[in-house]
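*Asks:* Following is a predicted model, sequence given first.
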Amino acid sequence: MSQACHCGRLDARGKPLAYAQCCERYLDHFDTTPAPDAESLVRSRYSAYVRENEAYLRATWHASRRPSRVRFDAGVKWLGLEVRQHRQTGEHSAEVEFIARCRSADGKATRMHELSRFVREEGRWYYVDGDWR
C-alpha cells in the first residue's frame, strides 16, 4: 500500500490520497508540474516542510519575500494539515486559511493558524505572506 500524502487530501470516496498521486508530483517535478491552485500549493508546501525540502519551499515563495534560507527545527514531527477555506481574491490572487499542527522535540504541541496570500505569475502560484490567527 502506498504512503498517504502528508497534506491529508482525500479522494472522492473520502480515502487519503497517496503521496505519489498528490504532492509528490509538485515537489519532485516543480519545473514541469506546478501546483494548479493556491490550495494545492499550501498542501504541497506543507508536505515540503514534512520532508524538509528547502528547494521547493524557496522556489514557491514569491521573489519579493523569499528568504535566503529555510530552517528546519530538529526533531519536529508534523501532525497534520487542515485547510479551512480557500478563495480567489482576484484573477491572479488567492487566500487560503489553514491550520498546521506539529510537535517539537521536547514534546510541546504547536498549532499554526494562518490566512495566507498567494499570487499567480506566468502560470505558477507563489506564497507571498500570511497573517497568524
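*Replies:* Received, thanks.
*Asks:* contacts, neighbours, all on C-alpha from now
*Replies:* Fine.
*Asks:* I'd say Arg117 and Asp129 touch.
*Replies:* Yes: Arg117 is within contact range of Asp129, at 5.5 Å (criterion: Cα atoms under 8 Å).
*Asks:* Looking at these two, which one has more neighbours?
*Replies:* Neighbour comparison, Arg117 and Asp129: the larger count goes to Arg117, with 20 against 17 (by other Cα atoms under 10 Å).
*Asks:* From Arg84, how far out is the residue lying closest to the more buried one once chain neighbours are set aside?
*Replies:* Nearest residue to Arg117 in three dimensions, chain neighbours excluded: Glu95, at 4.6 Å (Cα to Cα, 6 or more residues apart in numbering). Remark: distance between Glu95 and Arg84 (Cα to Cα, to the nearest Å) = 11 Å.
*Asks:* if you count what's nearby, which of the two comes out ahead?
*Replies:* More neighbours surround Glu95 than the other of Glu95 and Arg84, with 24 against 12 (other Cα under 10 Å).
*Asks:* try this one side by side with the last:
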Amino acid sequence: MNLQACPCGRCTAKGQAFALDHCCGPLHAGQAAPDAERLMRSRYSAFVLGDVAYLLATWHTNQRPAELTLDAGGKWLGLEIKQHRNTGEHTAEVEFVARFRVVGKAVRQHELSRFVREADRWFYVDGDVL
C-alpha cells in the first residue's frame, strides 16, 4: 500500500492530504472518474508521475494526439481547482491553475478545460489558456 500524498492536492474535510492509493491511484488503475473535476485531478497526478498512457487514455479520441512526450526537466509544484461546473448532462468544465518549474523557470498554467462523459467515463476534450 502506498501512503504517499496524492499529487493532486485533494484533502479531507480536516485538511489532511489523501493518499495516492485512495485518491487518483484507483483512477490510474482503471476505475472511472466520478466527475470531470476528479478526472482533471487524476490527469494532473499523471503528469506529475509521468503516466503518459493514462493521459492518452483519458483524452477524447477526437482531440487525442498520436503521441505525447513529457518534459523530463519539469517539476510540478501544485494544482488549484478554481471552478468545476456541469455544462450539460454529459459535459463539464474545470478551471484550474497548475504550477510547475522548467529549467529553473516558474510557469503558471491557468486553463478552462472541457470534458465529456461517454459510456460512463469522463474524457478531457480541450481547453483554453486563460
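*Replies:* That came through, no problem. None of these values were measured; they are calculated from a predicted model.
*Asks:* tm score of chain vs chain?
*Replies:* Here the superposed chains carry a TM-score of 0.97, computed using TM-score structural alignment, normalised by the length of the second structure; 129 aligned residues with a Cα RMSD of 1.0 Å.
*Asks:* The residue nearest to Arg117 of the first structure touches Leu115, doesn't it?
*Replies:* Yes: here Glu95 of the first structure lies in contact with Leu115, judged by Cα under 8 Å, at a distance of 6.6 Å.
*Asks:* Give me the mean deviation of the lengthiest helix in the first structure from the second structure.
*Replies:* Counting residues, the longest helix found in the first structure (DSSP state H) is helix 38-51. By mean Cα distance after the TM-score superposition for the first structure, the fitted helix 38-51 of the first structure averages 0.3 Å away from its aligned residues in the second structure.
*Asks:* distance of the residue nearest the centre of the second structure from Gly104 of the second structure?
*Replies:* For the second structure, the residue nearest the mean C-alpha position is Arg43 (2.6 Å; Cα atoms, centre = their mean). The spacing between Arg43 of the second structure and Gly104 of the second structure, counted by Cα to Cα, is 23 Å.
*Asks:* just Met40 of the second structure next, same as before
*Replies:* Remark: distance between Met40 of the second structure and Gly104 of the second structure (Cα to Cα) = 25 Å.
*Asks:* Between the two, which is the more surrounded one?
*Replies:* Per other Cα under 10 Å, whichever of Met40 of the second structure and Gly104 has more neighbours is Met40, with 28 against 10.
*Asks:* The more buried one matches what in the first structure?
*Replies:* Counting by TM-score structural alignment, Met40 of the second structure lines up with Val42 in the first structure.
*Asks:* What strand or helix carries the closest residue to that match other than its chain neighbours?
*Replies:* Computed as Cα to Cα, 6+ apart, the closest residue to Val42 of the first structure that is not its neighbour in sequence is Val96, at 7.5 Å. Element membership for Val96 of the first structure, per DSSP states H and E: strand 93-103.
*Asks:* What are the buried residues along that strand?
*Replies:* By 16 or more other Cα atoms under 10 Å, the buried positions in strand 93-103 of the first structure come out as 93-102.
*Asks:* any residues touching it, and which ones?
*Replies:* Contact with strand 93-103 of the first structure is made by 38-39, 42, 46, 76-89, 109-120, as judged by Cα atoms under 8 Å, 6 or more residues apart in numbering.
*Asks:* quick one: it aligns where in the second structure?
*Replies:* Using TM-score structural alignment, strand 93-103 of the first structure corresponds to residues 91-101 of the second structure.
*Asks:* Superposed on the first structure, what's the mean shift for that stretch?
*Replies:* Stretch 91-101 of the second structure sits 0.3 Å off on average (mean Cα distance after the TM-score superposition for the first structure).
*Asks:* chain center to that stretch, what's the gap?
*Replies:* On the basis of Cα atoms, centre = their mean, to the nearest Å, stretch 91-101 of the second structure sits 8 Å off its chain's mean C-alpha point.
*Asks:* next one: stretch 52-65 of the second structure
*Replies:* 12 Å.
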